[in-house]
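Undergrad: Give me a model of this one.
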Amino acid sequence: MRSTKSQFPDRSGLRAFTVIEIMIAVLIIGLLAAMAIPAFTRMKETSRAVAFVNDLRIASDAFNTYAATEGIWPPDAEGTLPAEIDGYLKLDLWNGATPLGGSWDWDVDKFGAAAGISVHQPTANITTMEMVDKRIDDGNLGTGTFRTRADGFIFIIEFPPVVEEEV
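TA: This next block holds a predicted model:
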């Protein structure tokens, strides 16, 4: 005859989580993560944009100080810091990648600017670049002092003089 006793030990007095309770806890954690990840991404992009704007202002101040001292903008220097700016701006700020990816570039009489600081081939998305534009300009990348240029964006320090036509 078979015994009616179960081959499993009696655990009725022990407290434990059921599979349903564990699944609900995992679901709640998943929902919290789903809400937190986009917020973290936005905060990260905002931080990168703020760092970029700060570096841009530092560089702009250096070029403006040079122009005020010397009476002229330093010459255009494709992808490198003009030698004339040595002492006005730290090389490590200029020679490294920008906080938004890409490289810094000093432009004279290019891209609709008498003088401007460009970021060439940034890796940041357009939303981040618009965030930068809203922080320093009009929020429109097609107009104002911060705008698109070929393969990047330019912060115009000085616009070309307006030539009035005679009537």
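Undergrad: For the rest of this, base every contact and every neighbour count on C-alpha atoms.
TA: Noted.
Undergrad: any chance you could map the strands in this protein?
TA: For the chain, strands defined by DSSP state E occupy the ranges 103-110, 113-120, 146-149, 152-158.
Undergrad: Make CSV out of these and add mean neighbour count.
TA: Listed next are the strands of the chain as CSV, based on neighbours: other CA atoms under 10 Å:
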stretch, mean neighbour count
strand 103-110, 21
strand 113-120, 22
strand 146-149, 21
strand 152-158, 22
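Undergrad: how about these in JSON lines, adding distance to A34?
TA: Converted to JSON lines, the strands of the chain look like this (distance: least, CA to CA, whole Å):
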{"stretch": "strand 103-110", "distance to A34": "34"}
{"stretch": "strand 113-120", "distance to A34": "33"}
{"stretch": "strand 146-149", "distance to A34": "34"}
{"stretch": "strand 152-158", "distance to A34": "33"}
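Undergrad: Of those, which is nearest V132?
TA: Smallest distance to V132 across the strands of the chain (CA to CA): 8.4 Å, for strand 146-149.
Undergrad: one more to line up against the first:
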Amino acid sequence: MSAPSEIIAGTAATPPEKLAIPEALPVPDAPAEDSPAEPEEQEWGTFNFLLIGLVVFLALAATVTAAHQIHHGRNRSRVIKDLTNAAAAVRSYVRLNGTLPNDTAAGVVPAGMASLLAEINWTAPTPIGGLYRLVNLGPKDARGVPAPGTLMIAITAFPPASPLILSTDDLTAIDRAIDDGNLATGDFRAGFAGWPVLWVRLP
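TA: You can find the predicted model right below:
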């Protein structure tokens, strides 16, 4: 008689009810997808980004403007000092030589005045553009003193000289520092093309 079907190769088969059936492996939860931002949140994020950019831009612009104003103010102060020194140099020349200095082209140091004008970079563009020039138009009174407006320190900007970076407010500020504050009166005035001139009055 053949062995029962439950016995194979001398080994008793495990009854079906005792078979270890592996439990189903747990299925990992799918990663939660980021929920899209609400439209209102997106709008606020964009607005904040633009606002921050605007604040940074305005801060940089204010810094650049302030730096420019400081630099321009220093240049204007330098011109005030140069004009004052130049007028004093002309008076010293007349006192030492008994004669008036000759009229010169812009940027050319008048003959015999190099040492008197040593503190001024006469041959280079002024701090506000243009070039310094000593103007002697010649007319004199009976004492040999130049008529008002004939002996002057001018700043001219004929090409190829660099243009003047000077507003009416700048001219008025210079006038207040060295004269009467009125560009139409006194010794400091706005001359040809609005370029500044300082009349040199001799004692």
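Undergrad: Aligned counterpart of G149 of structure 2 in structure 1, please.
TA: Residue correspondence to structure 1 (TM-score structural alignment): G149 of structure 2 is matched to A113.
Undergrad: now swap in P196 of structure 2 and tell me
TA: Under the alignment (TM-score structural alignment), P196 of structure 2 pairs with F153 of structure 1.
Undergrad: if I pick its match, what's in contact with it?
TA: 118-120, 146-147 (CA atoms under 8 Å, 6 or more residues apart in numbering).
Undergrad: Ok, G181 of structure 2 next?
TA: 172-175.
Undergrad: Mind picking the one among these that's closest to E43 of structure 2?
TA: A173 (49.9 Å).
Undergrad: ok, now how distant is the corresponding residue of structure 1 for that closest one from G87 of structure 1?
TA: When structure 1 is aligned by TM-score structural alignment, A173 of structure 2 is paired with M131. Separation of M131 of structure 1 from G87 of structure 1 (CA to CA, to the nearest Å): 31 Å.
Undergrad: of the two, who's got more company?
TA: M131 (18 against 10; other CA atoms under 10 Å).
Undergrad: Could you count how many residues lie near the closest residue to the more buried one other than its chain neighbours?
TA: Nearest residue to M131 of structure 1 in three dimensions, chain neighbours excluded: A49, at 6.9 Å (CA to CA, 6 or more residues apart in numbering). By other CA under 10 Å, 22 other residues sit near A49 of structure 1.
Undergrad: State the distance from A49 of structure 1 to L31 of structure 1.
TA: Distance, A49 of structure 1 to L31 of structure 1, using CA to CA: 28 Å.
Undergrad: Same check on F153 of structure 1?
TA: Taken as CA to CA, the span from F153 of structure 1 to L31 of structure 1 is 38 Å.
Undergrad: likewise F40 of structure 1?
TA: F40 of structure 1 is 14 Å from L31 of structure 1, by CA to CA.
Undergrad: Repeat that for T41 of structure 1.
TA: Going from T41 of structure 1 to L31 of structure 1 by CA to CA gives 16 Å.
Undergrad: now swap in P122 of structure 1 and tell me
TA: Separation of P122 of structure 1 from L31 of structure 1 (CA to CA): 33 Å.
Undergrad: Now do the same for L183 of structure 2: its match in structure 1.
TA: Per TM-score structural alignment, L183 of structure 2 is aligned with L141.
Undergrad: now N136 of structure 2
TA: Match for N136 of structure 2 (TM-score structural alignment): V108.
Undergrad: Find the nearest non-adjacent residue to its match, please.
TA: V108 of structure 1 sits nearest to A115 (CA to CA, 6+ apart), 4.6 Å away.
Undergrad: what's near enough to touch the one you found?
TA: So, once contact is read as CA under 8 Å, 6+ apart, A115 of structure 1 ends up touching 73, 106-109, 156-159.
Undergrad: returning to what we had before: looking at P122 and L31 of structure 1 now, which is surrounded by more residues?
TA: Neighbour count, other CA under 10 Å: between P122 of structure 1 and L31, P122 has more, with 20 against 11.
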